[in-house]
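Enquirer: sequence and predicted structure, then a few things I'm wondering about:
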Amino acid sequence: MRSSNPVFSRRGFSRDNGYAGFNAQQPQAGGPAVGTQGNPYAQDAQNPYATNPYAQQDQYGAPVAPPRGSVMTMDDVVTRTAITLGVVVAGATVAWVTDMGLGLAIGAALVAMVLGLIQAFKSKPMPPVILAYAGFEGLFLGAISNYVNQWVPGAPMQAVLGTMAVFATMLVLYKTRIVRVTARFTRFVMIAAISFMVLTAVNLLFMVFGGGDGLGFRSGGMGILFGVVGVLLGSFFLAMDFKQVEDGVAYGAPREESWLAAFGLTMTLVWIYLEMLRLVAILSGDD
């Protein structure tokens, strides 16, 4: 099964060409791949990088190791992710300081969504588009956080700390193999995520046309349960993102792919933060 994250779904990051091959042996991040069968960066007809200089073979048909400086490393992923998140924080700071209105914030969110879709359907990473997405997403997050902070003081900081805790916890669970990203795990998360988004859309329609709180998924006990489910889904997506990054590093993905990894991780962290912010606001409102 392809990755749930749209920026990875068009890539061959997963073993067995990105399909249900998550049960294969799992090398440590950055370690050598086990054999060449199922390696999306080896030379074969389904390899998206088969025609570039990183996917060459010697005279016996064996894959040639790409130049050391041309492949993605974990340091590359960390650096690009830090840069992308830094732009998000910068945009959020600008929106907070200028007290950006919700109308402009919604406009920024729409622009970020369009930029995200453009990058998701491109065959190659485009750092300017990724950074622009991060900037507009940051403007939206800063404005909505400022709005919630006026209603529930301190909620944004609690949401940030909660997001960091979720990230650290899931990273530990993944690295210790307590959480294993298998084909069954992926199918479960995808079904749950689709159901979650459908219920969210239905609730929004009821809010728009029926008024009030719609089906009650964003307040009271039902809102708390829905928020917890949203955070859990975000954490599961993090595990899937970790898996994609680990496979990309192990199989020597081109270095430019680290921008796609940063983009995917940023989108997942934004999701977790928004769900955490809503959850904190509901819990504080019930006190």
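Expert: Now that the structure is in, tell me what you want to look at. Note that the structure is a prediction, hence the values are computed from the model and not measured. Residues are numbered from 1 along each chain as shown.
Enquirer: alpha carbons only for contacts and neighbour counts from here, please
Expert: Fine.
Enquirer: buried residues, stretch 105-122. List them.
Expert: By 16 or more other C-alpha atoms under 10 Å, the buried positions in stretch 105-122 come out as A105, I106, A108, A109, V111, A112, L115, G116, Q119, A120.
Enquirer: another one to put next to it:
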Amino acid sequence: MSNPVFSNSDVFGEPRRTAARRGGVGTAPAPQQGYGQQAPQYGQAPQYGQYGQYGAAGAQAADAASLENMYNAPSATTADTKRLTYDDVIVKTGGLLAVLVVVAAATWYLAPGLWPVGMIVGLVLGLVNAFKRNPSPVLITLYAVAEGVFLGGISAAFASFYDGIVLQAVIATMATFAASLFLFRSGRVRVTPKFTRWLIIAMVGYLAFQLVNLVLVWTGVLGGAGMRGGVLGIVVGLVAVGLAAASLIVDFDSIKRGVEAGVPAKFAWSAAFGLTVTLVWLYLEFLRLLAIFQSND
């Protein structure tokens, strides 16, 4: 998968394999004595087991009552079985985004200069959470806090140069998320192995481009945003937004596979973390792209 949160998971995107099978072969019940047996002679008391055992009738009645109770009992829900549901993913994703937005707003007004700290801490926690086999709610929540510090500070910096850019980036991110979800749910875009391979290759190429551009800017070979400015910057920004949207669709497919496979409910934290990572990336790309458009006006 494109998102390391899902691609490194043992439960998302892969069919579950049963580790053990139920063993043991039951023995056939002993045949009951019935109408084919010889009747007792006159004056002789019937022996237990003849004409149907008295205890067998009681057992059959008890079994029938148990089956009736089982039939009338309510079906087990996902809450009872502790399996992943879409509601779990929605609630936890909403919670992480709420934490991120609150921390971002506080950072914007109180300490926007802390964004480099949030960026570094968020990167470290992002890598740790992405490669953990079992999700840690505490570390995932701390990641949301760190990203809130980063996004709050960097958004304040962009807003000081470009009016209304933050609101525009938020709306564009929400619209892209809704469009990606619609395309996935409607079946207009299907996640196939070919689609996934194409996305991985494209994302590796984009990452290589970003690293080269960063080195050229840091070494002074290129000024300003380097190759992320001007017409080329617009093209790269549009490609990056497209990659992030495609990554969202793959994330949706991974979550769908996890729900259908009945993975444990605790992996809702992994799904929420993966979606948050992609949404943060998408927001940053829109922020850069809108800044280029406004600087060219």
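Expert: Thanks, I have the structure now. A quick note: this is a predicted structure, and the numbers were derived from the prediction, not measured.
Enquirer: need the TM-score from the superposition.
Expert: The TM-score (TM-score structural alignment, normalised by the length of structure 1) is 0.81; 246 aligned residues with a C-alpha RMSD of 2.0 Å.
Enquirer: show me what F184 of structure 2 lines up with in structure 1.
Expert: Aligned against structure 1 by TM-score structural alignment, F184 of structure 2 finds its counterpart in Y174.
Enquirer: which SSE is its match in?
Expert: Taking DSSP states H and E as the criterion, the element that holds Y174 of structure 1 is helix 155-175.
Enquirer: which part of structure 2 matches the very next helix or strand once past that helix?
Expert: Taking DSSP H and E as the definition, the helix or strand that follows helix 155-175 of structure 1 towards the C-terminus is helix 183-210. Mapped onto structure 2 with TM-score structural alignment as the criterion, helix 183-210 of structure 1 occupies residues 193-220.
Enquirer: show me what counts as buried in the matching stretch.
Expert: Going by neighbour count (16+ other C-alpha under 10 Å), the buried part of stretch 193-220 of structure 2 is T196, L199, I200, A202, M203, Y206, N213, L214, L216, V217.
Enquirer: what residues does the third one make contact with?
Expert: The neighbours of I200 of structure 2, taking C-alpha atoms under 8 Å, 6 or more residues apart in numbering as the test, are M1, S2.
Enquirer: one more time with 6 Å
Expert: Taking C-alpha atoms under 6 Å, 6 or more residues apart in numbering, we find I200 of structure 2 in contact with S2.
Enquirer: separation between R257 of structure 2 and S7 of structure 2?
Expert: Here R257 of structure 2 is placed at a distance of 12 Å from S7 of structure 2 (C-alpha to C-alpha, to the nearest Å).
Enquirer: need the counterpart of L238 of structure 2 in structure 1.
Expert: Alignment note: L238 of structure 2 maps to V228 in structure 1; criterion TM-score structural alignment.
Enquirer: helices of the stretch 1-150 of structure 1, start to end?
Expert: Under the criterion DSSP state H, counting those that start in this stretch, the stretch 1-150 of structure 1 contains helices at 6-9, 74-97, 102-120, 127-151.
Enquirer: okay if I get those helices as JSON lines plus distance to A42 of structure 1?
Expert: Compiled in JSON lines, the helices of the stretch 1-150 of structure 1 are given as follows (distance: least, C-alpha to C-alpha, whole Å):
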{"stretch": "helix 6-9", "distance to A42 of structure 1": "18"}
{"stretch": "helix 74-97", "distance to A42 of structure 1": "20"}
{"stretch": "helix 102-120", "distance to A42 of structure 1": "24"}
{"stretch": "helix 127-151", "distance to A42 of structure 1": "26"}
